[in-house]
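show me the folded form of this:
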Amino acid sequence: MNLCHDILFFFFPHLMMKANLGVLFPFGQVLVRFPTGERKERRFHNTDTIQSLYDYVDSLDCLNAEKYSLVSNFPRVVYGPEKHSLSLNEAGLHPQASLFVEVDS
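A predicted model of the protein is given here:
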């Protein structure tokens, strides 16, 4: 990840467990891939919700569809309306995630 991460991991491996990443590194990177092949990347706080990802995608004006879902490829998880209130940490999308936009038919 970066030099700071490597140093912390070397000296304090017990602190670097996934459960503690949100405390030490509250911001994570989310990559969103669109059906056109376009990619957008942004940092989000680990307490931001899935809804904030949808708000971000809507603000980009890169999509010509009103109904879509954000989906992780492996394991395949659809972050639909029932998951909008989950934090990125709760959803397992922190510290890093790659999602794609799946247009609903």
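
please make it C-alpha for all contacts and neighbour counts, starting now.
Fine.

in three-state terms, label the residue lying closest to V77 once chain neighbours are set aside for me.
Distance criterion Cα to Cα, 6 or more residues apart in numbering; nearest residue to V77, sequence neighbours excluded, is V71 at 5.6 Å. Taken by DSSP: H, G, I helix; E, B strand; the rest coil, the conformation at V71 corresponds to strand.

how many residues are close by V71?
Per other Cα atoms under 10 Å, the neighbour tally for V71 reads 19.

give me the element L99 is part of.
Per DSSP states H and E, L99 falls inside strand 96-103.

how about D58?
helix 50-60.

another one to check against the first:
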Amino acid sequence: MIELQRCTTWKGMAGDPVYEAYHDTEWGVPEYDSRALWEKLVLDGFQAGLSWITILRKRDAFRAAFADFDPEIVARFGEADRARLMADAGIIRSNAKIDAAISGARIYL
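Presented below is the predicted three-dimensional model:
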């Protein structure tokens, strides 16, 4: 059996199943689906100033909070949705980042 070798930049996260799954299945893999790319762009925006592992650990909560990153739904988010997102401890609660995600959905369409 071949033992999987990890690159040195990931050694600090060795043993973290979330990080290892991301590294093994997503990192460096071309993505051609525009909706999946939009999700990654939104998550990158929320990551600003934070570690990527923070976002990876919250990704399921982000998907639930942002309607599975359906831009047609997110583009229609209003004040009640903004308030709901700001109250959601499962995601990064930043007015600026939430507004950017909603605006980004409108631009995406």
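
mind checking the TM-score on these two?
Here the TM-score for the pair of chains, by TM-score structural alignment, normalised by the length of the first structure, is 0.27; 61 aligned residues with a Cα RMSD of 5.4 Å.

residues in contact with the residue nearest to V77 of the first structure?
Residues in contact with V71 of the first structure (Cα atoms under 8 Å, 6 or more residues apart in numbering) are V77, V78, Y79, L99, F100, V101, E102.

isn't the second one right up against S69?
Yes. V78 of the first structure sits in contact with S69 when judged by Cα atoms under 8 Å, with a separation of 6.7 Å.

buried subset of the contacts of V71 of the first structure?
By neighbour count, with 16 or more other Cα atoms under 10 Å, those hold V78, Y79, L99, F100, V101, E102 as buried.

looking at those residues, which is nearest H5 of the first structure?
When those are compared for distance to H5 of the first structure (Cα to Cα), L99 wins out at 23.7 Å.

do you know how far that closest one is from V23 of the first structure?
As judged by Cα to Cα, to the nearest Å, L99 of the first structure and V23 of the first structure stand 23 Å apart.

follow-up on the earlier one: in JSON lines: the contacts of V71 of the first structure, plus distance to H45 of the first structure.
As requested, the contacts of V71 of the first structure are exported to JSON lines (distance: Cα to Cα, whole Å):
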{"residue": "V77", "distance to H45 of the first structure": "20"}
{"residue": "V78", "distance to H45 of the first structure": "20"}
{"residue": "Y79", "distance to H45 of the first structure": "17"}
{"residue": "L99", "distance to H45 of the first structure": "16"}
{"residue": "F100", "distance to H45 of the first structure": "19"}
{"residue": "V101", "distance to H45 of the first structure": "21"}
{"residue": "E102", "distance to H45 of the first structure": "24"}
